[in-house]
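>>> attaching a predicted model along with its sequence, questions to come.
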Amino acid sequence: MTRPRNDTLLRALRREPTEYTPLWLMRQAGRYLPEYCATRSRAGSFLTLCKNPALACEVTLQPLERFPLDAAILFSDILTVPDAMGLGLYFTDGEGPRFERPLRDEAAIRALTAPDPDGPLRYVLDAVAEIRRALSGSVPLIGFSGSPFTLACYMVEGGGSPDFRHLKTMMFARPDLLHRILEVTADAVSAYLNAQISAGAQVVQIFDTWGGMLSPHAYREFSLAYMSRVIAALRREQDGERVPVIVFTKGGGQWLEEIALCGADAVGLDWMTDIADARRRVGDRVALQGNLDPSALFGSEDAIVREANRVLDAFGPHPGHVFNLGHGISRHSEPEKVKILVDAVHRHRHAL
């Protein structure tokens, strides 16, 4: 793996000193950018955009053309994996992602198998390779997947849900079936991330969007255990370089010490977690990523700079910090406000 010219993110993930705190943003390629909306309109649909490597490359690069970000992140969707399992992913306006065949039947669950990434997910791997070529060694490329538990939430419910009633009913009434889904999905995610690494991803992140809704015992059993299983199966070396892994559980602040032991190099924090307290709790076991409230981007320029400095000063002059939002950018954010944030982070220097 050729080291990018700007390797600040990679050094921060290894908890090495950096000249400034590196920055990338979850959902940095998205609907807040007019150029993204134009490309999506040209594609005709979100799924077509995801499944066209050239268009996926185009939108991946769009935020880097506007802002001096320290990484690109693959443009895709976490639900590509269950789609490749044959659940029939589709999107409808106002409802978000849906599956034609949610997993409610025991026979269907027993028949579930992990897809070969080189088959129905080939378009993602082609996009990774095309993006790496287009970046020309400028900044690292981040690949990603949803966590097994988060994917299972959508696979059982058939889409988003305010309470994930079907998933939680299965968890308490038939935990054996949920474990079966999680085992197959963990194998699928491991193979998928390994394929992304082979195609050129230099960092990978696991998005555990819904793990934080679980009780402590259930989180350990149904979410953290399967993320640990995925990480243990990853090929972490590429051309003599370590491929860092970031784990992000939204709402996972209460389990930081346990998450820090799952094998990841960095733990992402949502905005509800005090980053200074998080650093004290995990010590030097992992790097930390985060954790500005995404809604801060609705504020004035002074407010954005103040809140960014608050996060940076709370972490302090220590190695191992990657600045990010505590969740994805809102579609209602203004690109000019994002530019203010990026510039504020890059010019910040700790008072020693």
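Okay, I see it.
>>> make it CA atoms for all contacts and neighbour counts henceforth
OK.
>>> who are the packing partners of the longest helix seen in the chain?
Looking across the chain with DSSP state H, the single longest helix is helix 175-199. Where contact means 3 or more C-alpha pairs under 8 Å, 6 or more residues apart in numbering; DSSP states H and E, helix 175-199 is packed against helix 80-82, helix 106-111, helix 122-135, strand 141-146, helix 148-157, helix 165-173, strand 203-208, helix 225-232.
>>> could you dump those to a markdown table with distance to residue 289?
Below are the helices and strands packed on helix 175-199 laid out as a markdown table (distance: least, C-alpha to C-alpha, whole Å):
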| stretch | distance to residue 289 |
| --- | --- |
| helix 80-82 | 25 |
| helix 106-111 | 35 |
| helix 122-135 | 23 |
| strand 141-146 | 14 |
| helix 148-157 | 20 |
| helix 165-173 | 29 |
| strand 203-208 | 11 |
| helix 225-232 | 18 |
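>>> off-centre distance for the longest helix of the chain?
Distance, stretch centre to chain centre, for helix 175-199: 16 Å (C-alpha atoms, centre = their mean, to the nearest Å).
>>> buried stuff in that helix?
Neighbour-count burial for helix 175-199 flags 177-199 (criterion: 16 or more other C-alpha atoms under 10 Å).
>>> repeat for stretch 42-53
Across stretch 42-53, burial judged by 16+ other C-alpha under 10 Å covers 43, 46-47, 49-53.
>>> just stretch 265-279 next, same as before
Buried residues in stretch 265-279, counted by 16+ other C-alpha under 10 Å: 265-271, 273, 275, 278-279.
>>> just the ones of those residues in strands?
Among the buried residues of stretch 265-279, the members found in strands (DSSP state E) are 266-268.
>>> name the nearest of those residues relative to residue 235.
Closest to residue 235 out of those is residue 266 (16.5 Å), distances taken as C-alpha to C-alpha.
>>> how much space separates the closest one from residue 92?
35 Å (C-alpha to C-alpha, to the nearest Å).
>>> residue 205 too?
Separation of residue 205 from residue 92 (C-alpha to C-alpha) stands at 27 Å.
>>> in a markdown table: the helices and strands packed on helix 175-199, plus mean neighbour count.
Output for the helices and strands packed on helix 175-199, formatted as a markdown table (neighbours: other C-alpha atoms under 10 Å):
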| stretch | mean neighbour count |
| --- | --- |
| helix 80-82 | 22 |
| helix 106-111 | 12 |
| helix 122-135 | 21 |
| strand 141-146 | 25 |
| helix 148-157 | 25 |
| helix 165-173 | 15 |
| strand 203-208 | 24 |
| helix 225-232 | 20 |
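>>> out of those, which is closest to residue 298?
Proximity to residue 298 (C-alpha to C-alpha) singles out strand 203-208 among those, at 24.3 Å.
>>> now for the helix or strand that comes right after the closest one, which elements pack on it?
Note on strand 203-208: by DSSP states H and E, the next helix or strand toward the C-terminus is helix 216-218. Here helix 216-218 touches no other helix or strand, going by 3+ C-alpha pairs under 8 Å, 6+ apart.
>>> pasting the second one now:
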Amino acid sequence: MIKNDLFLRALKGESVERPPVWMMRQAGRYLPEFMEIKKKYDFFTRCQTPELASEITVQPIRRYGMDAAILFSDILVVPQAMNIEVQMKTNFGPYLPNPIRSQKEVDKVIVPNVEDSLDYVMQAIKATKEKLNDEVPLIGFAGSPWTILCYCVQGQGSKTFDMAKAFCFTDPKAAHHLLQKITDTTIAYLKAKVRAGVNAVQVFDSWGGMLSPIDYQEFSWQYIQQIIDALKDEIPVIVFGKGCWFALKEMARSGASALGVDWTCSAENARYLTGGNITLQGNFDPARLLSPPDEIKRMVTQMINAFGKDRYIVNLGHGILPNVPVENAKAFIDAVKEWPQNRPI
């Protein structure tokens, strides 16, 4: 039994005394204790070593006491398991030396046995659950099929993912074949995470906003819907689509337990577009964590008042930035925990 079940109750739409809080990318790069581990081990060693991944996962919980932990990992472990080489280059980011740009290359991509190829993730979940000792829930995650395709085809990060889009628009048959392989792998992966012990899952559609609303339906949303359909009866599913406010209405009918919102969509619009009957998560601008702590607390209080305490999970509108001072992250978490006292009468 999870001792602090605030996050799980909010996902169910239950009335809560205050909204729960966690931060995307909370396990990692802004914490000095994480930087000590980073000095000793490269990125994928950290992901692939259960003891390291579990330690990194619980570091922010020890320091700040968020209402949920999210497993330290990366969305690109999925293509690695699919026989696609992924490197993480220092001061560059992800790099795929053999990008996929033809049907012939798609044919070589495998749908793996995730229990074998991603067993290290399952072991990290089990180690993390032991460390958490049922204090707070653990979130598992995956990238959306479209977001994974972006990296697989582009070969690296991009401001436009022009090559990924060109592949979809010039060879849609091959693109859909690749998207389906990623979807099948992702469903198996998330189901394995559920068996390993996670309490909720989140799908990150980080690059969904690169697509027009019509193209989003074809190349992203239909595959996310498959993931929701496969998991929603087993575990709460959160969907976060950055820049995807235009799809919130359809997302709200999907069977997901909650929807993430980025900072470009107001609380009022998010509630309106989703019909007001689904839990929303977000949407503090990560760069605003560079504001003075008192300003952060004031803005977080405003944000909670705008969304309302129920059917709401306090979070950022994307991942925390590496240069955020630890006291500013603390101000963000503390503002939520102190919210009833801060609430204007």
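Received it, and whenever you're ready, just let me know what you need. Everything numeric in this text was worked out from a predicted model, so none of it was measured.
>>> returning to what we had before: ok, of the ones in strands among the buried residues of stretch 265-279 of structure 1, which one's closest to residue 150 of structure 1?
residue 268 (15.6 Å).
>>> any idea what the closest one aligns with in structure 2?
In structure 2, the residue paired with residue 268 of structure 1 is residue 260, using TM-score structural alignment.
>>> mind listing what its match touches?
Residue 260 of structure 2 is in contact with 238-241, 280-283, 317, counting by C-alpha atoms under 8 Å, 6 or more residues apart in numbering.
>>> if we go to 7 Å?
Residues near residue 260 of structure 2 by C-alpha atoms under 7 Å, 6 or more residues apart in numbering: 239-241, 280-282.
>>> now these in TSV, with distance to residue 84 of structure 2 and secondary structure?
Output for the contacts of residue 260 of structure 2, formatted as TSV (distance: C-alpha to C-alpha, whole Å; DSSP: H, G, I helix; E, B strand; the rest coil):
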residue	distance to residue 84 of structure 2	secondary structure
239	25	strand
240	25	strand
241	24	strand
280	34	strand
281	32	strand
282	32	strand
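>>> touching, residue 148 of structure 1 and residue 183? I think so.
No - counting by C-alpha atoms under 7 Å, residue 148 of structure 1 does not reach residue 183; the two are 8.1 Å apart.
>>> list residues touching both of the two?
With C-alpha under 7 Å, 6+ apart, residue 148 of structure 1 and residue 183 have no common neighbours.
>>> can you list the ones in strands among the buried residues of stretch 265-279 of structure 1 in TSV and add distance to residue 235 of structure 1?
Output for those, formatted as TSV (distance: C-alpha to C-alpha, whole Å):
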residue	distance to residue 235 of structure 1
266	17
267	19
268	21
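>>> tell me the one of the residues you listed nearest residue 227 of structure 1?
Distances from residue 227 of structure 1 to those, taken by C-alpha to C-alpha, are shortest for residue 267, at 12.3 Å.
>>> ok, that closest one to residue 160 of structure 1 distance?
Counting by C-alpha to C-alpha, the gap from residue 267 of structure 1 to residue 160 of structure 1 is 25 Å.
>>> and what of residue 121 of structure 1?
From residue 121 of structure 1 to residue 160 of structure 1 the distance is 22 Å (C-alpha to C-alpha).
>>> one more: residue 120 of structure 1?
Taking C-alpha to C-alpha, one finds residue 120 of structure 1 at 23 Å from residue 160 of structure 1.
>>> got it, and residue 7 of structure 1?
Distance, residue 7 of structure 1 to residue 160 of structure 1, using C-alpha to C-alpha: 37 Å.
>>> mind telling me what residue 206 of structure 2 corresponds to in structure 1?
Under TM-score structural alignment, residue 206 of structure 2 pairs with residue 209 in structure 1.
>>> quick one, what contacts that match?
Residue 209 of structure 1 touches 150, 249-250, counting by C-alpha under 7 Å, 6+ apart.
>>> can I assume residue 64 of structure 1 sits in a helix?
Yes - counting by DSSP: H, G, I helix; E, B strand; the rest coil, residue 64 of structure 1 is found in a helix.
>>> which residue packs closest to it, ignoring adjacent ones?
residue 72 (7.2 Å; C-alpha to C-alpha, 6 or more residues apart in numbering).
>>> for residue 104 of structure 1, same thing?
Distance criterion C-alpha to C-alpha, 6+ apart; nearest residue to residue 104 of structure 1, sequence neighbours excluded, is residue 156 at 6.2 Å.
>>> does that neighbour really touch residue 168, like I thought?
No - here residue 156 of structure 1 does not reach residue 168: they are 9.5 Å apart, not a contact under C-alpha under 7 Å.
>>> just checking, residue 1 of structure 2 touches residue 134?
Yes - using C-alpha under 7 Å, residue 1 of structure 2 makes contact with residue 134 at a distance of 6.5 Å.
>>> what's around the counterpart of residue 36 of structure 1 in structure 2, how many residues?
Mapped onto structure 2 by TM-score structural alignment, residue 36 of structure 1 lines up with residue 34. Residue 34 of structure 2 has 18 neighbours, counted by other C-alpha atoms under 10 Å.
>>> what strand or helix carries residue 34 of structure 2?
helix 32-40.
>>> and that helix, what's buried?
Buried residues in helix 32-40 of structure 2 (16+ other C-alpha under 10 Å): 34, 37-38.
>>> and if you look at stretch 246-254 of structure 1?
Buried residues in stretch 246-254 of structure 1 (16+ other C-alpha under 10 Å): 246-253.
>>> with distance to residue 164 of structure 1 added, can I get those residues in TSV?
Below are the buried residues of stretch 246-254 of structure 1 laid out as TSV (distance: C-alpha to C-alpha, whole Å):
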residue	distance to residue 164 of structure 1
246	25
247	22
248	20
249	17
250	16
251	16
252	18
253	21
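>>> contact partners for residue 69 of structure 1?
Taking C-alpha under 7 Å, 6+ apart as the contact definition, residue 69 of structure 1 lies against 23-24.
>>> swap in 8 Å and give it another go.
22-24, 63, 342 are the contacts of residue 69 of structure 1 under C-alpha under 8 Å, 6+ apart.
>>> aligned against structure 2, show me the partner of it.
Using TM-score structural alignment, residue 69 of structure 1 lines up with residue 66 in structure 2.
>>> can you report how many residues lie near the aligned residue in structure 2 for residue 23 of structure 1?
Under the alignment defined by TM-score structural alignment, residue 23 of structure 1 is paired with residue 21 of structure 2. As a burial measure, residue 21 of structure 2 scores 24 neighbours (other C-alpha under 10 Å).
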